[in-house]
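Student: Return a 3D structure for these sequence lines:
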Amino acid sequence: MYKLAAAFALLASPALATGLEVEIEGEGANGTVSIDLFDDIAPKHVEQIAALANEGKYDGVVFHRVIDGFMAQTGDVEHGRLGGDMRRAGTGGSDRADLPAEFSDFEFDRGVVGMARAQDPNSANSQFFIMFEPGPYLNGKYTVVGQVTDGMDVVDAIKRGEGQNGAIIGQPDVMKKVTVTE
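Tutor: The predicted structure follows:
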């Protein structure tokens, strides 16, 4: 009975965003990435990402942590703006509340988009990452919010960072414009 009621509640709820178009430019990547958002798997996270994108908060935000063979991280709308103090990039979030984890059985494969967080599983806010390669060690420990459906070649070209933490040296690649798609 509960599953049936939950299904009807999902059908009756307002439609959430179905995707993002991310225009990326920089020394490494130049092009557009299309992402399908999984509002059925992580509705609160998708709602937050879509709201931030609609408000233009992701426009001009850099990829501050990029680890070859692992992932590219972006979305620090507080400290991650192009032209800002890049030493602080990755330490901030948005003016919205952190979100409770929405873990699922969806696997972290190549092109999967996940929410970045601190040690606390309920600390995801605005930052997200795109997987270069499968990361099964993340499965069930981070919230999956979407999947790249076009432009993975652009993701693959994002300027890599250096060292164990993937910190960008010099000019990072940037999300020039992020648009919510229906």
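Student: C-alpha from now on. contacts and neighbour counts both.
Tutor: Fine.
Student: At the geometric centre of the chain, which residue sits there?
Tutor: In the chain, the centroid-proximal residue (C-alpha atoms, centre = their mean) is Phe128; its distance is 2.7 Å.
Student: One more sequence to fold, the one below, so I can look at both together:
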Amino acid sequence: MIRLKTLAAALLLAAGFLFTSAPQSQAANLENMLYLDLEYGRVVIELKPDLAPKHVARIKELARQGFYDGIVFHRVIEGFMAQTGDPTGTGTGGTGKKLPAEFTPTPFQRGTVGMARSQNPDSGDSQFFICFKPAAFLNGQYTVWGQVVEGMEFVDQIKRGEPPANPDKIIKMTVAADAEKKS
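Tutor: Model (predicted):
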């Protein structure tokens, strides 16, 4: 009987720990999630600060400024990726703030979000892409900073072209923690 009471007390203590720590871990998780709203639906991107802390910080900063709201997908290649983040819509623009490369061996899979760049590895700025399929030739060559965890079916619907004739736009891009505070 004493063992049963001890076990019950341990379970209650563990349950109390789980319930008291859940809001903190949920808040931390929401701080590292993005909501990318498209006309087709919401895409949820898990940020990877462990892989690319400078890129994640910059993407969150730009999202919080509303930088991405209304920006078009200017380069969308069937079987490869959808690229956005250029305020001019031409593929040549950005914010002017270049980031040093944060390359890792993390593979580019379906839904991987990477930073676009020029020939210079340290030229990432505001443009990024989402892979439709695995793209092993990018591995170790581009910075991985996120992964689509929900809504990839909406990414699949983005109109193709370089540039698309009638490009899709980001309606709104929000850090999930900020969106949850408002609701």
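Student: so what number do they get for TM-score?
Tutor: The TM-score (TM-score structural alignment, normalised by the length of the first structure) is 0.79; 149 aligned residues with a C-alpha RMSD of 1.3 Å.
Student: aligned partner of the residue nearest to the centre of the first structure in the second structure?
Tutor: Under the alignment (TM-score structural alignment), Phe128 of the first structure maps onto Phe128 of the second structure.
Student: excluding its backbone neighbours, what's nearest that match?
Tutor: Counting by C-alpha to C-alpha, 6 or more residues apart in numbering, Met115 is the residue found nearest to Phe128 of the second structure once chain neighbours are left out, at 4.4 Å.
Student: these two touch, right, the one you found and Gln141?
Tutor: No: when contacts are counted by C-alpha atoms under 8 Å, Met115 of the second structure is not listed as touching Gln141 (10.2 Å).
Student: And these two? Which one has more around it.
Tutor: Met115 (25 against 15; other C-alpha atoms under 10 Å).
Student: List the residues that contact the more buried one.
Tutor: Contacts here follow C-alpha atoms under 8 Å, 6 or more residues apart in numbering; on that basis Met115 of the second structure touches His55, Gly124, Asp125, Ser126, Gln127, Phe128, Phe129, Tyr142, Thr143, Val144, Trp145.
Student: how much space is there between Asp156 of the second structure and Leu38 of the second structure?
Tutor: 11 Å (C-alpha to C-alpha, to the nearest Å).
Student: can you pull out the strands in the first structure?
Tutor: Along the first structure, counting by DSSP state E, strands occupy 19-25, 31-37, 61-62, 65-67, 71-74, 112-115, 128-131, 144-150, 174-181.
Student: what angle do the first one and strand 144-150 make?
Tutor: In terms of direction (axes from the mean of the first three to the mean of the last three C-alpha atoms, to 10 degrees), strand 19-25 of the first structure departs from strand 144-150 by 60 degrees.
Student: In the second structure, what sits opposite Glu47 of the first structure in the alignment?
Tutor: Aligned by TM-score structural alignment, Glu47 of the first structure pairs with Ala57 of the second structure.
Student: dump the residue contacts of Ala176 of the second structure.
Tutor: Applying C-alpha under 8 Å, 6+ apart, the residues contacting Ala176 of the second structure are Leu30, Glu31, Asn32, Met33, Leu34, Tyr35.
Student: mapped onto the first structure, which of those residues are still contacts?
Tutor: Compared against the first structure with both residues aligned by TM-score structural alignment, their matches' C-alpha atoms under 8 Å, the contacts of Ala176 of the second structure retain Glu31, Asn32, Met33, Leu34, Tyr35.
Student: Select from those residues the one having the most neighbours.
Tutor: When neighbours are taken as other C-alpha under 10 Å, the top entry among these is Leu34 (26 neighbours).
Student: does that one really touch Ile45, like I thought?
Tutor: Yes: contact criterion C-alpha under 8 Å: Leu34 of the second structure and Ile45 qualify, at 5.0 Å.
Student: how many neighbours does the spatially closest residue to the match of Glu47 of the first structure that is not a sequence neighbour have?
Tutor: In space, and not counting its chain neighbours, Ala57 of the second structure is closest to Pro49: 7.8 Å by C-alpha to C-alpha, 6+ apart. If you count neighbours by other C-alpha under 10 Å, Pro49 of the second structure ends up with 15.
Student: what's the neighbour count on Pro163 of the second structure?
Tutor: As a burial measure, Pro163 of the second structure scores 18 neighbours (other C-alpha under 10 Å).
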